[in-house]
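*Asks:* Sharing a model that was predicted from the sequence below.
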Amino acid sequence: MTWRTAASATLHCLTGCAIGEVLGMVIGTTLGWSNGPTVVLAIVLAFFFGYALTTVGLRKADLGWREVVRLALAADTVSIIVMEIIDNGVMLVIPGAMDAGLASGLFWGALAFALLVAFLITTPINKWIIGKGKGHAVVHAYHH
């Protein structure tokens, strides 16, 4: 597999993760939650939206729900796990990022940086997984 394929798969994963991450961080911050519940919500939503994006594509390929769920889990789970560990870890280690308000450049800058770092670290992992015929490779045939 090429780096381009791995980057494309990672970008797909990043899109779902970013939607969930941003939504989770915004909800948790708006409600004044502490870091723990905010991160948990962001992770849950990242998995939800990551799998949802894959599910939509597979349903368009006229696959049944059982096959869609099996393929989505096989395609995205490792990538989402790695991405979530990295981007939440980065957010937690940047001083003040989690406590900055939604109007703060620190919050949004840290979140953008965290997602970029997650993309850069996850891409070579996805390349290796795809090269083994796993991960995003299991849904590649349905993307046309």
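*Replies:* That came in fine, so what should we check first?
*Asks:* Please count neighbours and contacts with C-alpha atoms only from this point.
*Replies:* Will do.
*Asks:* ok, now which ones touch the residue lying closest to residue 2 once chain neighbours are set aside?
*Replies:* Once its chain neighbours are removed from consideration, residue 2 has its nearest residue in residue 127; the separation is 7.2 Å (C-alpha to C-alpha, 6 or more residues apart in numbering). By C-alpha atoms under 8 Å, 6 or more residues apart in numbering, the residues touching residue 127 are 1, 2, 3, 5, 6, 7.
*Asks:* Included below, for side-by-side comparison, is a second structure:
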Amino acid sequence: MGQGATSWRTAAQATLHCLTGCAIGEILGMIIGTALGLSAGATIALAVALAFVFGYALTMRGVLKAGLPVRQALKVALAADTVSILVMEIIDNSVMIAVPGAMDAGLASWLFWGALAFALAAAFVLTVPINRWLISRGKGHAVVHAYH
């Protein structure tokens, strides 16, 4: 499949799927880290780790349902989501760090939630073209399509 054969809609759907798992982990990590008063670095590390866990888990759920054994499902999830999650995490955490006071704002603050929403939206928008490029080459989320 040549570049351009992958629609923007397909890339956006793949990115949205990946963003769902990332957002669950990212938000949970930010909530836990902020509630526990962890440093910005520790909070981000927790959020990134949970984003990968939930991102992979959502993909594995689908491929396990298709009948793959756990080990193979993990391999598919790693191949499908690693680049997408990594890019999203770099973008959304960079935004959170760049917004003055966002990491220290606390869970009751509109600054915290507004910055986090903006960070996740920016991650989505900037990751769609990367996923389109990957899918057009049979990589990334294209690996999962055989199991849907």
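*Replies:* In hand now; what should we look at? Quantities reported herein were computed from a predicted structural model and do not represent experimental measurements.
*Asks:* aligned partner of the residue nearest to residue 2 of structure 1 in structure 2?
*Replies:* When the two structures are superposed using TM-score structural alignment, residue 127 of structure 1 falls opposite residue 132 in structure 2.
*Asks:* I'd like to know how far its match sits from residue 53 of structure 2.
*Replies:* Between residue 132 of structure 2 and residue 53 of structure 2 the computed distance is 23 Å (C-alpha to C-alpha, to the nearest Å).
*Asks:* State the next helix or strand along the chain beyond the host helix or strand of the match of residue 127 of structure 1.
*Replies:* In the assignment (DSSP states H and E), residue 132 of structure 2 maps to helix 110-136. Reading on from helix 110-136 of structure 2 to the C-terminus, the next helix or strand found by DSSP H and E is helix 142-145.
*Asks:* Identify the residue range in structure 1 corresponding to that following helix.
*Replies:* The alignment of helix 142-145 of structure 2 onto structure 1 (TM-score structural alignment) spans residues 137-140.
*Asks:* Spatially nearest residue to the residue most central in space within structure 1 (excluding sequence neighbours)?
*Replies:* When structure 1 is reduced to its mean C-alpha position, the closest residue under C-alpha atoms, centre = their mean turns out to be residue 17, at 2.6 Å. Once flanking residues are discounted, residue 17 of structure 1 sits nearest to residue 46: 4.1 Å by C-alpha to C-alpha, 6+ apart.
*Asks:* The residue nearest to the centre of structure 1 corresponds to which position in structure 2?
*Replies:* Taking TM-score structural alignment for the superposition, residue 17 of structure 1 sits opposite residue 22 in structure 2.
*Asks:* so which strand or helix has that match?
*Replies:* Per DSSP H and E: residue 22 of structure 2 is located in helix 8-35.
*Asks:* Tell me the secondary structure at the aligned residue in structure 1 for residue 108 of structure 2.
*Replies:* Aligned against structure 1 by TM-score structural alignment, residue 108 of structure 2 finds its counterpart in residue 103. When classified by DSSP: H, G, I helix; E, B strand; the rest coil, residue 103 of structure 1 comes out as coil.
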